[in-house]
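Participant: build the 3D model from these lines:
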Amino acid sequence: MAIWTAEVKEIERLYESLRHQFPELGRELGNLIKTDDENVALLYSRRCLEVIVTYLCEAELKRSRGTEPLKGIIDKLQKEEKVPSHITASMHGLNTLSTFGTHPKDFDPEQVKPVLNNLLIIIKWYLRYKDPLTFGELMKEEQKHEAEPEDVREKVKGRPKKRVLFAVTVFLMVAITAIVILSIFNVISLGKLTKDTNFIAVLPFTSLNNDPDQEYFSYGLVEEILDRLCRIGKLKVISHTSSSRFKNTNLSLKEIARQLNASAILEGSVQKQGDNVRITVQLIDAKTDTHLWSKKFENNLTDIFSIYSEVAQAVAGELHAGITQEEKHLLGKVPTTDMAAYDAYLLGRFYWSKLTAKDLETAMQHFELAKERDPEFTLAYAGIASVWVARRQLGMTKPAEATPKIDLAIKRALENDTTQADVYYMLAVNMTWGKFDWIGGESAFKKAIEINPNHAEAHAYYSHLLNILGRREEAMNYIETALKLDPLSSLIQSLYGIDLMFVRRYDDAVKAFRESLDLYPAQPLAGNIINALYFAGREDEAIEMLRTHQKNNPEYLKALNDGYFEAGFQGAMKKVADLNAERSKTVFIGSRSIGQFYALAGDIDNALLWLEKAYEEHDPNLPYILKPEYDKLRDDPRFQDLCRRLNLPYK
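Facilitator: Alright, predicted model coming up:
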């Protein structure tokens, strides 16, 4: 029995009264009162405080909390006299103790008691603040409960009427019989998820460091746990891109699970202190909000990989997902023994995910450092390759500069380790869009998906290769899998929109691109919505969106408007193509892009001229010439010859 049982009982009485009216706070309290683990108790006490302070920030300070630490918000609430000083004192006490208590060497379970006492004070004030009437009724019930002697309460409990007792007995017999029958036929679950409910999402872990410079570690830790889970073939794992959208959210677990189509949620907290790390994880059945498994780890950083492996295997067991011997071997692999190299790699992944030119450069510096510290660290080379691939595909560098560097990084990675899905994914992307080697690209995509069946981007980009090769039905199967694995990814939605363009489903493509922009308004691939609108017969919308997109480019806007006034959409495309052709003499603009504008304008000669230049330059986007933007070129022998040289099915 936990030494803080008395404190929890008081909180439990509050929980029963508020859980329906305040579901978000109720969810965290519900998790708190179920646990007898001191670290989990601290975690959920802190989360209760976060729910309350986040609300007060919006209601009293009139702004979103964002990622600001609790201490700063509490200080502002006190300074502006939005919250009584004795309440902010309790808030500070809870915040300080719940953080301090995560230091393994200094922690005393007795510290949970003052945390819970502070929480009780805060919640009572919060209820009075939110709903004075409900608070008054609640206090009456509590006073009545406390005034009644314990022996009287026990006697009242102990003398039910015979008819009531008989009815209860009959009801229980029927209920137990029903549960047994239903469980036999797998209609309901007795404490574990059934075999068909194996979609899992890993939410961002709470960092207890209160140090923004340590944010990368919790980000990388989640990615590494996901990587291990993804290697288990019988698990379906929601991508980090989608689950990371729920960082600092006030949504309930059930709502998060609904949006992600997940049946189980893994969440936790992490604190890194020098060479030590403390991690708490718990697996929750999202449909019933019940705990399936939880554990805390206190280890040296050198043991971090064994923690990842143990978490993955425990989750697989709870979700009835069997692990093969080969998968078990992969889960136990240690990518590097140099923790500084590993730390640099995690920083590199953190900055790479932002995909700006500056952040890609920072990511490259960290990947290079990881490589220098451990020349056999495969993931460092995969990181270097990923930076050059991003630069090439986003038009930040010419293919002639990027492709050889990608080749070298992948070669070194495969020399060190042939079991990393991301290395084969990089190889597939390079073979397909860097070398136009369709056979090599397909082989590498299949290998990446074999190693990691949950690699959403591998599925999505493989669908593009299949569409490039004219294998439409296969392509749609792979992109639909990617959407299930990463349902809230702006990138995957845009890639889906491009697949829909291949099959000429223009209205559906417009919808996909709009969803992509809703998720991330700056998504570059979603610019394809302009062409989708045009082919859907919504020419005016296409032009208006292009105007909005180029509102800060007066030269472009003038060409667009002049051309549209003279000859409609095709006239606008012609003027823009001429402008870009001229500008390409001084700045890098992809030849394929210019060729596409001419193709949309119906200027076949200029379109083919620029596509030929794109072929000579090895433009990475040239394989997309079988999309509808180029349909007007299909009957021209020059276009057919280009397709033959690319080994594309143009007919």
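Participant: going by C-alpha atoms from here, please, whenever you check contacts or count neighbours.
Facilitator: Noted.
Participant: hey, which helix is longest across this protein?
Facilitator: Counting residues, the longest helix found in the chain (DSSP state H) is helix 554-583.
Participant: packing partners for that one?
Facilitator: Applying 3 or more CA pairs under 8 Å, 6 or more residues apart in numbering; DSSP states H and E, we find helix 554-583 packed against helix 539-549, helix 591-601.
Participant: strands of this structure, residue ranges please.
Facilitator: 199-202, 206-207, 236-237, 264-273, 276-285, 290-300 (DSSP state E).
Participant: now do the contacts for the closest residue to Ala482 other than its chain neighbours.
Facilitator: Nearest residue to Ala482, sequence neighbours excluded (CA to CA, 6 or more residues apart in numbering): Ala456, at 4.5 Å. Going by CA atoms under 8 Å, 6 or more residues apart in numbering, Ala456 touches 239, 481-483, 485-486, 492.
Participant: and the furthest pair within these?
Facilitator: Ser239 and Thr481 (11.7 Å; CA to CA).
Participant: settle it for me: which of these two has more neighbours?
Facilitator: With neighbours defined as other CA atoms under 10 Å, Ser239 and Thr481 compare such that Ser239 has more, 28 against 18.
Participant: contacts only, for the more buried one.
Facilitator: Going by CA under 8 Å, 6+ apart, the list of residues near Ser239 reads 201, 226, 454-456, 485-486.
Participant: the same query, at a cut-off of 6 Å, please.
Facilitator: Counting by CA atoms under 6 Å, 6 or more residues apart in numbering, Ser239 makes contact with 485-486.
Participant: about what we covered before: mean neighbour count and distance to Ile176 added to the strands of the chain, as JSON lines?
Facilitator: Shown next, in JSON lines, are the strands of the chain (neighbours: other CA atoms under 10 Å; distance: least, CA to CA, whole Å):
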{"stretch": "strand 199-202", "mean neighbour count": "25", "distance to Ile176": "29"}
{"stretch": "strand 206-207", "mean neighbour count": "21", "distance to Ile176": "40"}
{"stretch": "strand 236-237", "mean neighbour count": "24", "distance to Ile176": "33"}
{"stretch": "strand 264-273", "mean neighbour count": "21", "distance to Ile176": "26"}
{"stretch": "strand 276-285", "mean neighbour count": "21", "distance to Ile176": "22"}
{"stretch": "strand 290-300", "mean neighbour count": "17", "distance to Ile176": "20"}
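Participant: the structure of the following sequence is requested for comparison with the preceding one:
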Amino acid sequence: MSNKPKGLSHFWKEVKRRKVLRSLAIYAGTAFIILEACSLIFPRWGLPDWSIDLVLWLLILGVFINLIIAWMYDFTSEGVQRTKPMVETQADEKASDSLRWKAATYISLVVILALIIFNVVPTKDLKAGDIQSLLILPFDNFTGDDQLDYVAAGMHSSLIGDMGQISGLRVISKTTANIYKRLDLDLPQMASELNADAVVEPMVMCYGDSICLQIRVITPFPEEKQIWMGEYKVDKKDILNLYNRVSKQIADEIKVSLTPYEEEVLAEIRAINIEAYDLYMKGKYYWDQLTPEALQMALEYFNKAIEIDPAWAPPYAGVAEFWVGVRQMGLAPSSITIPNIYKYLNKAMELDPHSAHIHLVNAAVAVWTGYDWKKGESEFLKSMELNPNNAENRAFYSHMLLYLKRHDEAYKQAKKALELDPLNPKIQGFVAITYLHIGRYEESMELANKALVMVPNHPLGLNALWAGSDHLGNFEEATAYCGKLFGLDEEMMVQVMDTFKKQGYIAALEEILSFVESIPDEEIPVSASIRIAWLHMKTGGVDEALTILEDELDRQAADLHYVFTGNELFKEIADHPRFLAIQEKMGLPPM
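Facilitator: The predicted structure follows:
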């Protein structure tokens, strides 16, 4: 026991002689500056939430590395030298630390302690970085007029769109927010399941010549707490400026830094014709329903909005989207749809070249109508720059990356889309197809089943289950899903499945093909052509399959791209000269 104090005294002398504490003081100050700089810069660069934590733990690891190096080496005017043992040191070499360095030693300890407390120990006060993800619930309609539900829906889309422009926030998309609003969950449950740091509860209190809103921001953890509430009453013509104002104020209240460009965009003054705005919101309301009848209603409202305000871009984009929908559903030939798509889309781009939504539509048209991969990617990236929180943008972009055989990037974008809108069956379907084509079959089929729970006969979901079952060798399930995709009735499916049990998979596919060929052309979905080509290929009709694919190229089919993703669905003809010629004409990289 008597030697212990002496041993500690000797160790302390060695720490001072080797200038360990001096090195630690310098390191602590530098680490603090680095961490503070990262907390300011990383959100602006759009780096993931965990990147700052990673820097913190690397700096903490650096403390131990610094101690080891300081103990073993001296930095002298002659360079780096290994520290001599005390017994080899002459008396005149044993210089003691000055009072200045002793002060620095104690300050370093305080700085390190403050660094750990500030970044690790939770505090009651909200600080920058505490809120990085936001759930904006649908607007409650307290106007007393149920016919204004379309207004509340439009306001919800607009506020999410404006908040989505803030790169330092992850904003949950509209469809998932709508679904969670209908569930019997409290705010902490919603936030926990969606990994949201805060929830926005908006209400529309009046809607006439003036618009009245109340906005509440609530943090759900560790307990539900309102951190801000704003009330607004503005003239109806200023509604777009109101969204900007609300977005800016929410960002300020939750201490999210805005880039200079975001500051500029949210400060922009936008004039609007209120009658045209109402008509446009009605058009969007019907467009979201995606039925032939609803599409026609949407077109009528978009055209009326254009008549009233011909200098406003969104209705032109709405008409372009109408023609995209008509083409996708096969309701009109390409000779009619394609010219109209470009006519209205080009006008929208001319009127508002800074709209994230218009750039997204332009990207989709470039890829699925024009086969213009360079323009498509440029437009997707521009839209993503303007609004990094648009789940559709990332889901669509992931599909374009599939065609270009950039599967790792496709997976990254699809995963991000799902994070932004996890309950949207449309996003689930798109991501399921991405996962399918990069070989993640089980994940693809799991998502497809989720989409089918919400939307029975979801076409992307059924496609993923059919192709996934085929790839995994579950041929009975593949047969059933294939028949369902073609809309075969119950009697036909009984025959098909009986053939499968007696004669096997290929015979069952031959039976499906015979039934499909007996269906009038106008009753077969446009999107069925690729599957018909696949049926011909699987049943030995290679020439018929290739002829169908060539015809699809001639009519600029929107789903021909999926044949050339590198997936093995068409592997039997992947080396055929006619197949390779189609791929080359589309400007796609080899399989």
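Participant: hmm, back to that, now for the strands of the first structure, which one comes closest to Ala421 of the first structure?
Facilitator: So among these, strand 236-237 is nearest, using CA to CA, at 14.9 Å.
Participant: what stretch of the second structure does that closest one fall on?
Facilitator: Mapping strand 236-237 of the first structure onto the second structure (TM-score structural alignment) gives residues 170-171.
Participant: could you measure from Leu115 of the second structure over to Phe32 of the second structure?
Facilitator: Applying CA to CA, to the nearest Å, the value for Leu115 of the second structure to Phe32 of the second structure is 7 Å.
Participant: thinking again about what came up before, can you redo the helices and strands packed on helix 554-583 of the first structure as JSON lines with distance to Arg645 of the first structure?
Facilitator: Below are those laid out as JSON lines (distance: least, CA to CA, whole Å):
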{"stretch": "helix 539-549", "distance to Arg645 of the first structure": "33"}
{"stretch": "helix 591-601", "distance to Arg645 of the first structure": "16"}
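Participant: need the winner for burial among these.
Facilitator: helix 591-601 (a mean of 25; mean count of other CA atoms under 10 Å).
Participant: run through who's touching that helix.
Facilitator: Looking at what lies outside helix 591-601 of the first structure - CA under 6 Å, 6+ apart - the contacts are 570, 573-574, 577, 607, 610-611, 614, 622, 629-630.
Participant: what residues are up against the residue nearest to the spatial centre of the second structure?
Facilitator: Most central in the second structure under CA atoms, centre = their mean is Ala417, positioned 3.0 Å from the mean C-alpha point. For Ala417 of the second structure, the contact set (CA under 6 Å, 6+ apart) comprises 391, 394-395.
Participant: quick one: which of those is nearest Tyr286 of the second structure?
Facilitator: For the contacts of Ala417 of the second structure, the minimum distance to Tyr286 of the second structure (CA to CA) is 20.2 Å, reached by Ala391.
Participant: what range in the first structure matches stretch 340-357 of the second structure?
Facilitator: Going by TM-score structural alignment: stretch 340-357 of the second structure matches residues 405-422.
Participant: list the buried residues of the matching stretch.
Facilitator: Neighbour-count burial for stretch 405-422 of the first structure, counted by 16 or more other CA atoms under 10 Å, picks out 405-407, 409-414, 416, 419-422.
Participant: kindly report the same for stretch 308-324 of the first structure.
Facilitator: Buried-residue list, stretch 308-324 of the first structure, by 16+ other CA under 10 Å: 308-309, 311-316, 318-321, 323.
Participant: residues in the second structure aligned with that stretch?
Facilitator: Against the second structure, stretch 308-324 of the first structure falls on residues 243-259 (TM-score structural alignment).
Participant: cool, stretch 71-87 of the first structure as well?
Facilitator: Under TM-score structural alignment, stretch 71-87 of the first structure corresponds to no residues of the second structure.
Participant: start and end of that stretch, how far apart?
Facilitator: Termini of stretch 71-87 of the first structure sit 13 Å apart (CA to CA).
Participant: state the number of residues packed around Met364 of the first structure.
Facilitator: Neighbourhood size, Met364 of the first structure [other CA under 10 Å]: 25.
Participant: and for it, nearest residue in space, chain neighbours not counted?
Facilitator: Nearest non-adjacent residue to Met364 of the first structure (CA to CA, 6+ apart): Ile384, at 6.1 Å.
Participant: need the counterpart of that neighbour in the second structure.
Facilitator: That one, Ile384 of the first structure, aligns with Val319 by TM-score structural alignment.
Participant: and for Leu172 of the first structure?
Facilitator: By TM-score structural alignment, Leu172 of the first structure lines up with nothing at all.
Participant: for Trp53 of the second structure, give its distance to Gly168 of the second structure.
Facilitator: Heads up, residue 53 of the second structure is Asp, not Trp. Per CA to CA, Asp53 of the second structure is found 16 Å from Gly168 of the second structure.
Participant: out of the two, which sits in the more crowded spot?
Facilitator: Gly168 (25 against 15).
Participant: work out for me the element the closest residue in space to that one that isn't next to it in sequence sits within.
Facilitator: Of all residues not flanking Gly168 of the second structure in the chain, Pro43 sits nearest, at 4.9 Å (CA to CA, 6+ apart). According to DSSP states H and E, Pro43 of the second structure maps onto helix 20-45.
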